[in-house]
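Colleague: Below is the sequence, then the predicted model.
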Amino acid sequence: MASNLLVVTKGHPFDHNAFHALFDANADIVTTFVEQPAAQVILRPENVGRYDAVLFYDMLGIPMDPNDLASAQPSADYASSIESLLARGVGLILLNHALVQWPLWPLWREITGSTFRLTQGEVDGRQVPGSGYRGGAGEPHRNATHRLSPLGAPHPVTRGLESGFEITDELYLRTPLARTPDIVPLMASDYAFTQANFSPPPLAPKAEQAAWAHEDGDNIIIWARRVRNSPVVASEAGDGPAAYENPGFRRLLANAIQWVTSDEARAWARNSRPAE
């Protein structure tokens, strides 16, 4: 039986035709696309029940004005909807820029597990610099060609990708992910995650950019995460057509959708909760 997938977009430019083709090519899913802010209505508990999983490819809550922090927080209604998804155990997939949205909303950072920061600040109890983007000086958005390889024990998300695959895509330089039982690294890049290969965070203040110094970063760019009752797949890969059209990435995404909607994934997520 095909899975019903809700895909949420808006807030970051992307090639709509190439992105939609990702899902058109998969006969095992029935995909509904919705843009923000209409997505906030569809994601309400009374409306979202028909969907087996939600894929986020949107980018909201970025505080362009440091004095306007209210815009960096979700409405109470939207926050309640996301809480409800987690309580029901709905599978979630987060691609590329969706990981970095809502940087001031603690729940979103909990969902993603990401250590990415738009500017310097606290992650996992320590002060870290803002995260870098792939590119040399003056070329912050030039993508890199690199190889992704699976990590650890075989996992349903990497099935059929045991030999890895090469991809041209965006990369981030950020501090390492937390090492907890609730985060399972799935795929790592062979790229060199050193400061010399990245540009400073473009939304950081100029003074911070000029003084930017970052430790070697984490090469894990695909991971599974369990949050409350929900299985999550987080992928920093997926920036543009070169990724969308990549057979390896398409297989990865199809596997991720299949896994987060499975009984196996939901059971794994539920087991993260302490016994009551």
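Modeller: Nice, thanks for sending it over. Numbering: from 1, shown residues only.

Colleague: alpha carbons only for contacts and neighbour counts from here, please
Modeller: Fine.

Colleague: Can you list the residue ranges for helices in this structure?
Modeller: Using DSSP state H, the helices of the chain run over 16-24, 39-42, 45-48, 76-88, 106-112, 206-210, 241-244, 247-260, 263-270.

Colleague: now for the ones you listed, which one comes closest to Thr168?
Modeller: Within the helices of the chain, the stretch nearest Thr168 is helix 241-244; the backing value is 6.0 Å (Cα to Cα).

Colleague: helices or strands up against that closest one?
Modeller: Here helix 241-244 touches helix 16-24, strand 165-169, going by 3 or more Cα pairs under 8 Å, 6 or more residues apart in numbering; DSSP states H and E.

Colleague: here's the one I want to compare it with:
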Amino acid sequence: MRLLAILALALCAALSHAADRPLKTLIVTGGHGFEATPFFQIFKDNTNITFIHAEHGKGSSTAYERDDLYTYDAVVLYDMVQEITEQQKSRFKGLMDRGIGLLVMHHAIVNYQSWPEFERIIGGTYPEPQDQRGKVTEKLGWEHDVTIPVQIVAKDHPVTKGVSDFTIFDEIYWGYRTGKDSIPLITTTHPKSGKPLAWARTEGKSRVVYLQLGHGPEAFENPNFRKLVGNALEWVARK
């Protein structure tokens, strides 16, 4: 009995330590320019996160070939690439098999136009004018330097906890598609912007969030945007 009690205490201590440690996060970039210093500052300023940055190699999605890919609590996609091998697809889908969280940000919704499964996994897509499957896509576009009113839709969702309606200076997209099982988190009344601005879903054992906001320094420094990013990472990582 004493041995069982000791083992139980050790297990509780281990679980407590795991809950207290910062989220181990992999941030994936490549294929699209961005202002790196203020972007990464979002994560540096969050004491609940430790992160590693992986940039795709030219012509392929090499970040998914990392030996440590499956050791992370969450993966952040801030890339915009089309090239992905069958092996890299398998490695990416392995994240969902293991329950590793996925936060997809801004232009990463444009990834992998010729891989329909990616659209299903992240819960939407921003189709290019003619995607590589030969389909004629809906009218779409974007506009920089826009003042965007943001409204909270899912007020009881953990991703929006502590966030009220706010305004952000950022880039809007329109013409993107959203999956039927994607749960809207935030939206906007801006007449040109697509809606919603963020959504959540589950894929396999993983939780997935897409956040359309996040183009430049003005957005990166917005406290409400930062709160959404932090909340999203904790939710997808089940912390």
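Modeller: Thanks, I have it. All values derive from a computational prediction rather than experimental measurement.

Colleague: Kindly provide the TM-score of these chains.
Modeller: The TM-score (TM-score structural alignment, normalised by the length of the second structure) is 0.83; 217 aligned residues with a Cα RMSD of 2.4 Å.

Colleague: closest to Ser131 of the first structure out of the helices of the first structure?
Modeller: Proximity to Ser131 of the first structure (Cα to Cα) singles out helix 206-210 among the helices of the first structure, at 10.4 Å.

Colleague: so that closest one corresponds to what in the second structure?
Modeller: Mapped onto the second structure using TM-score structural alignment, helix 206-210 of the first structure covers no residues at all.

Colleague: Next, name the residue at the spatial heart of the second structure.
Modeller: A centroid search over the second structure (Cα atoms, centre = their mean) returns Leu103, at 1.7 Å, as the residue closest to the centre.

Colleague: number of nearby residues for the corresponding residue of the first structure for Leu140 of the second structure?
Modeller: Applying TM-score structural alignment, one finds that Leu140 of the second structure aligns to Ser131 in the first structure. Using other Cα atoms under 10 Å, Ser131 of the first structure has 26 other residues around it.

Colleague: Now do the closest residue to Ser131 of the first structure other than its chain neighbours against Leu107 of the first structure, distance only.
Modeller: Leaving aside its sequence neighbours, Ser131 of the first structure sits nearest to Arg174 (Cα to Cα, 6 or more residues apart in numbering; 4.8 Å). Counting by Cα to Cα, to the nearest Å, the gap from Arg174 of the first structure to Leu107 of the first structure is 19 Å.

Colleague: Which of the two has more residues huddled nearby?
Modeller: Higher neighbour count among Arg174 of the first structure and Leu107: Arg174, with 26 against 15, using other Cα under 10 Å.

Colleague: Was I right to think that one contacts Asp218?
Modeller: Yes - here Arg174 of the first structure reaches Asp218: they are 6.4 Å apart, a contact under Cα atoms under 8 Å.

Colleague: how about a markdown table for the helices of the first structure, with distance to Gly152 of the first structure added?
Modeller: Putting the helices of the first structure into a markdown table (distance: least, Cα to Cα, whole Å) gives the following:
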| stretch | distance to Gly152 of the first structure |
| --- | --- |
| helix 16-24 | 27 |
| helix 39-42 | 36 |
| helix 45-48 | 34 |
| helix 76-88 | 26 |
| helix 106-112 | 20 |
| helix 206-210 | 36 |
| helix 241-244 | 24 |
| helix 247-260 | 16 |
| helix 263-270 | 17 |
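
Colleague: between the ones you listed, which gets nearest to Arg179 of the first structure?
Modeller: Closest of these to Arg179 of the first structure is helix 106-112, at 13.6 Å (criterion: Cα to Cα).

Colleague: Can you list the helices and strands that the closest one packs against?
Modeller: Under the contact rule (3+ Cα pairs under 8 Å, 6+ apart), helix 106-112 of the first structure is packed against strand 220-227, strand 230-235.

Colleague: if we can go back for a sec, which stretch among the helices and strands packed on helix 241-244 of the first structure is buried most, on average?
Modeller: Stretch with highest mean neighbour count among those: strand 165-169 (a mean of 19; mean count of other Cα atoms under 10 Å).

Colleague: and the helices and strands packed on helix 106-112 of the first structure, which is most packed in?
Modeller: Of all those, strand 230-235 carries the top mean neighbour count, a mean of 28, counting by mean count of other Cα under 10 Å.

Colleague: Spit out the contact partners of the residue opposite Tyr210 of the second structure in the first structure once aligned.
Modeller: Superposed on the first structure with TM-score structural alignment, Tyr210 of the second structure falls opposite Ala234. Each residue near Ala234 of the first structure by Cα atoms under 8 Å, 6 or more residues apart in numbering is listed here: 93-95, 99, 112, 221-225.

Colleague: Looking at those, spot the one nearest Ala79 of the first structure.
Modeller: Thr112 (15.0 Å).

Colleague: Surely that closest one touches Leu94?
Modeller: Yes - at 7.5 Å, Thr112 of the first structure and Leu94 qualify as touching, with contact defined as Cα under 8 Å.

Colleague: Would you mark the buried spots in stretch 122-131 of the first structure?
Modeller: For stretch 122-131 of the first structure, burial by neighbour count (16 or more other Cα atoms under 10 Å) applies to 123, 128-131.

Colleague: Show me what Arg251 of the first structure lines up with in the second structure.
Modeller: Residue pairing (TM-score structural alignment): Arg251 of the first structure is matched to Lys227 of the second structure.

Colleague: Give me the spatial nearest neighbour of its match, chain neighbours excluded.
Modeller: Val163 (7.1 Å).

Colleague: what's the distance between the one you found and Tyr112 of the second structure?
Modeller: Distance, Val163 of the second structure to Tyr112 of the second structure, using Cα to Cα: 32 Å.

Colleague: what does Gln132 of the second structure give?
Modeller: From Gln132 of the second structure to Tyr112 of the second structure the distance is 9 Å (Cα to Cα).
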